[in-house]
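Novice: Got a sequence here, can you model it:
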Amino acid sequence: MQNFIRTIWFTLLTGFVIPWLSTIPLFKRKKEIIIVMAPIAALLAIFVDAFGSYLKLWGHTPKFKLPNISMLPQDFGIFPVLSAWMIYFIDIKGKSSRFVIFLFSLLTIGLESIGLALKTFTYKNGWNMIFAYISYAVAYLLMFMYYTLLRKVNILTRSETL
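Specialist: Have a look, this model is predicted:
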């Protein structure tokens, strides 16, 4: 039981609290990115996790009767935060969208590999880092497409370089 509680705290801190603390400078620079992008990124993360859990492609700890519960801190934390930072680097810093999507997919798979090493996350049924990388790249591409749609309809505007 004590290990279960420790795992919950670790997941909350690393998957939710620390990522959201990293958005303080982003919130000061361009809060619109967080406000508009994070909810959609969280929805996308929940959908992908539900789909992968249904197909039994991965597993998370701690274990709950509902398998997706253990991923909620990451679904509402690290994935929306990384999506917001990705858009920031594309929008304000003017970096190439392909390059930034590639880098953020690598960063995310790197963070996931830490979870694999710590055994808070496992791959199943042939799922591996290559498939995971592709799924992150597709998810970040979808977030970028959403961002371009928001710019097209003037909900988000491109910022001047800081």
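
Novice: contacts, neighbours, all on C-alpha from now
Specialist: Noted.

Novice: Tell me how far the residue positioned nearest the centre of the chain lies from residue 65.
Specialist: In the chain, the C-alpha closest to the average C-alpha coordinate belongs to residue 79, at a distance of 1.4 Å (Cα atoms, centre = their mean). Separation of residue 79 from residue 65 (Cα to Cα, to the nearest Å) stands at 23 Å.

Novice: so the residue nearest to the centre of the chain sits right up against residue 43, yeah?
Specialist: No: the criterion here is Cα atoms under 8 Å, and residue 79 misses it with residue 43 at 9.9 Å.

Novice: this one next, for a side-by-side:
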Amino acid sequence: MLGNILLGMVVPILLAVWILRRNLKILVIYYPLGVAIASCINNVGFNYFWNILPNTRNQSFAALPMNLGIYPIAGCLMMYAIIVKDAKPWVAILVSALSLTLLEWLAKMMGHVIYFNGWNIIWTFLSYLLPFVLAYGYSKIMRYTK
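Specialist: As a prediction, this is how the structure comes out:
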């Protein structure tokens, strides 16, 4: 569990605060959205499609560091690339989804993630792609409400 906390939450948050220190508004706007989406997807996934180590009575507890760390931070960094660095949105979305998919594939190869009920790496990619598309759509809505 210490590895989940360090690699899934502490390191990503420190990295994001360092990168986004002059753009904290991005963290304030997109971090809560990322936490909400990650929690919803993982709660469904743990019941039907995947499991991560360490095994706990409530599998959502094992994913809590990732739900509070790497997943929302990846969305914030993607939005930073789009808003501040003028990255093309679909390129940023695909790179972000592919990056998280690669990290999960590595965790799966090391035995830290277990898939079942037909779940595979393609579904994993789509489960990362959808939240990034939602975050980008949210940013478009936020621009119209200013």
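
Novice: Can you pull the TM-score for these?
Specialist: For this chain pair, the superposition-based TM-score is 0.96 by TM-score structural alignment, normalised by the length of structure 2; 146 aligned residues with a Cα RMSD of 1.0 Å.

Novice: Measure how buried the aligned residue in structure 1 for residue 3 of structure 2 is and give me the count.
Specialist: Counting by TM-score structural alignment, residue 3 of structure 2 corresponds to residue 10 in structure 1. Neighbour count of residue 10 of structure 1, defined by other Cα atoms under 10 Å: 14.

Novice: Show me what the strand or helix carrying residue 10 of structure 1 is packed up against.
Specialist: Element membership of residue 10 of structure 1, judged by DSSP states H and E, is helix 2-12. If contacts are counted by 3 or more Cα pairs under 8 Å, 6 or more residues apart in numbering; DSSP states H and E, helix 2-12 of structure 1 sits against helix 72-76.

Novice: Show me what the helix it packs on packs onto, helices and strands only.
Specialist: Against helix 72-76 of structure 1 (3+ Cα pairs under 8 Å, 6+ apart) you get helix 2-12, helix 24-54.

Novice: which residues of structure 2 does that helix align to?
Specialist: Against structure 2, helix 72-76 of structure 1 falls on residues 64-68 (TM-score structural alignment).

Novice: with structure 1 superposed, average distance for the matching stretch?
Specialist: Superposed on structure 1, stretch 64-68 of structure 2 shows a mean distance to its aligned partners of 0.4 Å (mean Cα distance after the TM-score superposition for structure 1).

Novice: Can you list the buried residues in that stretch?
Specialist: Across stretch 64-68 of structure 2, burial judged by 16 or more other Cα atoms under 10 Å covers 64-68.

Novice: Make CSV from those and add distance to residue 53 of structure 2 to it.
Specialist: Shown next, in CSV, are the buried residues of stretch 64-68 of structure 2 (distance: Cα to Cα, whole Å):
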residue, distance to residue 53 of structure 2
64, 12
65, 12
66, 12
67, 15
68, 17
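
Novice: buried sites along stretch 101-113 of structure 2?
Specialist: 101, 104-105, 113.

Novice: Please disregard the earlier target; I meant stretch 63-83 of structure 2.
Specialist: Result for stretch 63-83 of structure 2 [16+ other Cα under 10 Å]: buried residues 63-82.

Novice: Touching stretch 121-140 of structure 2 from outside, list them.
Specialist: With Cα atoms under 8 Å, 6 or more residues apart in numbering as the contact definition, stretch 121-140 of structure 2 has outside contacts at 30, 33-34, 37-38, 41, 75, 78-79, 89, 93-94, 96-98, 100-101, 105.

Novice: and if we set it to 7 Å?
Specialist: 37, 75, 93, 97-98, 101 (Cα atoms under 7 Å, 6 or more residues apart in numbering).

Novice: Also stretch 44-60 of structure 1?
Specialist: Contacts of stretch 44-60 of structure 1 (Cα under 7 Å, 6+ apart): 67-68, 70-71, 75, 79, 120-125, 127.
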